[in-house]
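K.L.:
sequence and computational prediction follow.
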Amino acid sequence: MPPPETNDVALQSNGSSQHHSGQDLFRLNDRTIIVTGGLGSLMVSLAQTLLESGADVFCTDLPEAPPDETWLPLENVAQRTGHQLRYASCDVTNEESVSRAFEIAELDAQYPVRGLVTCAGIFGRSAATDYPVDKFRRIMDINVTGTFLFATAAARIMQRRMVPGSIVMLASMSGTNVNKGVDTCAYNASKSAVLQLARNLAAEWGNDGQHPPIRVNTYSPGYIMTLMTIPTFEALPELKTLWPEGIMLGRMSTVEDHRSAIIFLLSDGSSYMTASDLRADAGHCAW
């Protein structure tokens, strides 16, 4: 039986990728992507890839201004690719600060805000019986409440502009399993909360009958070698052996290992994915 006839306008308003050529499926042309935690090593690497994939990029982080050693190389990429790169200081736990950042992003943007990657987050380890409640609350406030504030701010812009969008929330394999050899109940709980938050927002914004769909997915990386990993290894040197032994590929990941998967979730190549968790943990959770 032949497939039913489709309406081109309906397909476009629904964010379908049916009419994209293969080479364009993962392009991000004519859209602005907002990145939180934009000065972290993973997001700096991602920002470069976003620019190279055709997007304008608006980064937010806590410092008033980005350091030159981080920002100047990104500005060179933006100049080379002909795309905009902007930055705003933002406290992800403060609703007014988040709203102000999005006002700046929307005002400066030459293309509609159609994508968001939430990566602002902190890590903490402590035995549960000794966990200071103020530190537990801070982790939840930044990792969960901050993600919620950014997602809702982005959705309001997309709905007001009547454009489809894609929100990618950085979760973690730690939202699915328990990490061997280290006590991180607050962090792991926060990442589980992000997984559930994404599913609920996907249900609200996928087909409300009034706006183009906003897809909401999570991305769950496995262990990544970054500057944040070094203090953990210094405190618990046995993890240098224990963690790689639990990885089917036998190595920790680098930030470069995770760029293409996030691009996929932002792009029209994943147009039929929402409320999903894409986990890149080299098989760790499958043992």
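P.N.:
Right, received. Where do you want to start? Numbering: from 1, shown residues only.
K.L.:
drop to CA atoms for contacts and neighbour counts, all remaining ones
P.N.:
OK.
K.L.:
helices of the stretch 51-200 of the chain, residue ranges please.
P.N.:
68-81, 95-108, 133-140, 146-161, 185-205 (DSSP state H, counting those that start in this stretch).
K.L.:
out of these, flag the one nearest residue 54.
P.N.:
Minimum separation from residue 54 across the helices of the stretch 51-200 of the chain (C-alpha to C-alpha) falls at helix 68-81, 7.8 Å.
K.L.:
for that closest one, name the packing helices and strands.
P.N.:
Using 3 or more C-alpha pairs under 8 Å, 6 or more residues apart in numbering; DSSP states H and E, the elements in contact with helix 68-81 are helix 41-52, strand 85-89.
K.L.:
any chance of those in TSV, plus mean neighbour count and distance to residue 118?
P.N.:
Output for those, formatted as TSV (neighbours: other C-alpha atoms under 10 Å; distance: least, C-alpha to C-alpha, whole Å):
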stretch	mean neighbour count	distance to residue 118
helix 41-52	22	9
strand 85-89	21	15
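K.L.:
now do the longest strand that the chain contains: distance to the chain's middle.
P.N.:
Scanning the chain for the strand with the most residues, using DSSP state E, yields strand 214-221. Centre-to-centre, strand 214-221 and its host chain are 7 Å apart (C-alpha atoms, centre = their mean, to the nearest Å).
K.L.:
below is an additional structure, to be compared with the one above:
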Amino acid sequence: MSLCPRILSRQAPRALSTVTKATSRSFTSTQFRQINSSKPVATTSTQALLAEFERRSNTIPAPPESREHPMVGIAPATRENVGQKRFADFDLRGRVFVVTGGARGLGLSLAEALAETGGYVYCFDREPGAGEAWDEASRRAEEYGGFLQYRQQDVQDSKGLDRTIEEIADKHQRLDGVVAAAGVQHLAPAMEWTREEANRMMDINYTGVMMTATSAARQMFKYKCHGSMCLIASMSGSVANKGLLSPVYNSSKAAVVQLARNLAMEWSPIRKDGTGGIRVNCISPGHILTPMVMKNFEEVPGLREKWESENMMGRLAQTSEFKGAALFLLSNASSFMTGNNLVIDGGHTAW
């Protein structure tokens, strides 16, 4: 059963307008600054701004009512699966996905999971080329009927992100989902952070995730694709990491978990015009042996041993151990799951 029927190109602007309508009514940050500024502002100007703010606040649409727009028809009926194909709910054949941070490490492993079950996966990263493991991952993907394609695309470039995702969706006449895995780390005591450092980390780890999700949602609404998004958070969004001073990183990951809940509320219901039906969930990994974490071990002696002793399994994770979770969240296997955070941390936060 297709979850993303092709529609005529002349329908796209109308469908897309449902996404952008609320944005056009938003109150600008400049106006907020004018209202809250300590500098004197003409009384009439202030009154006009407040009146406009009040008017727009009263006209901003509420989230769609889930009972009025239920998310039905997402998973194939049981009779379609039984006796037809093993693990049919996990089959991604012909579906199109974007994975940010996909040049190497966790992002590439998650992209592999989608491609190895038949998905067409576009990996975004700011690096000029993919990492060492790319060729082998691409070969395996083709062997199982999918493909991996690399695109140099920085999530901080919102306009470029829009263009690249739109190009992919237009090429395939669909977009079925996203894994937002791009992120950076920086270690420093709280009192040593500069505004510029904090803003850069939040721009990549939080704003970059949000811009990725919204860019993809525009195309999924445009082509009426009922799909799924997986935002990569961290157990660090729920706890303070013992032995590691990373207050902004941890805060950025907590923000991603909250973002997923809100996007799920807004996009999961299916509107009368067929748009929506997008599930949004998080994965919160524990400590993984990635290049970024290996760098942390170089910076903080004894950190690896400490982390290994802090979870119930006495070891750190490999990136490949999260492939099953990504496949679960991006496929019909998780058709009744949205707005949730899947913590996979070897028991670290359980004691």
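P.N.:
It's in. These numbers were taken from a predicted model, which means no experiment stands behind them.
K.L.:
compared with the second structure, how much does the helix or strand following the longest strand of the first structure deviate?
P.N.:
Under the assignment DSSP states H and E, the closest C-terminal helix or strand after strand 214-221 of the first structure is helix 229-235. Following the fit onto the second structure, the mean deviation recorded for helix 229-235 of the first structure is 1.5 Å by mean C-alpha distance after the TM-score superposition for the first structure.
K.L.:
residues in the second structure matched by helix 229-235 of the first structure, start to end?
P.N.:
Under TM-score structural alignment, helix 229-235 of the first structure corresponds to residues 293-299 of the second structure.
K.L.:
same thing with stretch 194-204 of the first structure?
P.N.:
Against the second structure, stretch 194-204 of the first structure falls on residues 256-266 (TM-score structural alignment).
K.L.:
now the matching stretch: buried residues?
P.N.:
Using 16 or more other C-alpha atoms under 10 Å as the test for burial, stretch 256-266 of the second structure gives 256, 257, 258, 259, 260, 261, 263, 264, 265, 266.
K.L.:
try stretch 113-129 of the first structure
P.N.:
For stretch 113-129 of the first structure, by 16+ other C-alpha under 10 Å, it's 113, 114, 115, 116, 117, 118, 119, 120, 121, 124, 125.
K.L.:
now do stretch 257-269 of the first structure
P.N.:
Result for stretch 257-269 of the first structure [16+ other C-alpha under 10 Å]: buried residues 258, 259, 262, 263, 264, 265, 266, 267, 268, 269.
K.L.:
counterpart of the fifth one in the second structure?
P.N.:
So that's residue 264 of the first structure. Using TM-score structural alignment, residue 264 of the first structure sits opposite residue 328 in the second structure.
K.L.:
SS state for that match?
P.N.:
Three-state assignment for residue 328 of the second structure (DSSP: H, G, I helix; E, B strand; the rest coil): helix.
K.L.:
that one contacts residue 90, doesn't it?
P.N.:
Yes: counting by C-alpha atoms under 8 Å, residue 328 of the second structure touches residue 90, with 6.9 Å between them.
K.L.:
quick one on the thing from earlier: going by distance to residue 222 of the first structure, which of the buried residues of stretch 113-129 of the first structure wins?
P.N.:
Residue 222 of the first structure lies nearest to residue 119 out of these, by C-alpha to C-alpha, at 14.3 Å.
K.L.:
how much space separates residue 44 of the first structure from residue 23 of the first structure?
P.N.:
Distance of residue 44 of the first structure to residue 23 of the first structure, given as C-alpha to C-alpha, to the nearest Å: 25 Å.
K.L.:
what's stretch 166-182 of the first structure in contact with?
P.N.:
Stretch 166-182 of the first structure has contacts (C-alpha atoms under 8 Å, 6 or more residues apart in numbering) with 114-119, 125, 147, 151, 187-195, 198, 214-222, 239, 242-243, 262, 265-267, 279-281, 285.
K.L.:
gap between the residue nearest in space to the middle of the first structure and residue 42 of the first structure?
P.N.:
Residue closest to the average C-alpha location in the first structure (C-alpha atoms, centre = their mean): residue 117, at 3.1 Å. According to C-alpha to C-alpha, residue 117 of the first structure and residue 42 of the first structure sit 11 Å apart.
K.L.:
repeat for residue 20 of the first structure
P.N.:
29 Å.
K.L.:
tell me the counterpart of residue 161 of the first structure in the second structure.
P.N.:
Checking TM-score structural alignment: residue 161 of the first structure goes with residue 223.
K.L.:
nearest residue to its match in space, please, no chain neighbours.
P.N.:
residue 174 (5.7 Å; C-alpha to C-alpha, 6 or more residues apart in numbering).
K.L.:
and if you look at residue 140 of the second structure?
P.N.:
Here the residue nearest residue 140 of the second structure, using C-alpha to C-alpha, 6+ apart, is residue 116, at 6.8 Å.
K.L.:
need the counterpart of that neighbour in the first structure.
P.N.:
So residue 116 of the second structure corresponds to residue 52, using TM-score structural alignment.
K.L.:
any figure for the gap between its match and residue 58 of the first structure?
P.N.:
Applying C-alpha to C-alpha, the value for residue 52 of the first structure to residue 58 of the first structure is 14 Å.
K.L.:
my guess is residue 85 of the first structure contacts residue 78. True?
P.N.:
Yes: counting by C-alpha under 8 Å, residue 78 is a contact partner of residue 85 of the first structure at 6.2 Å.
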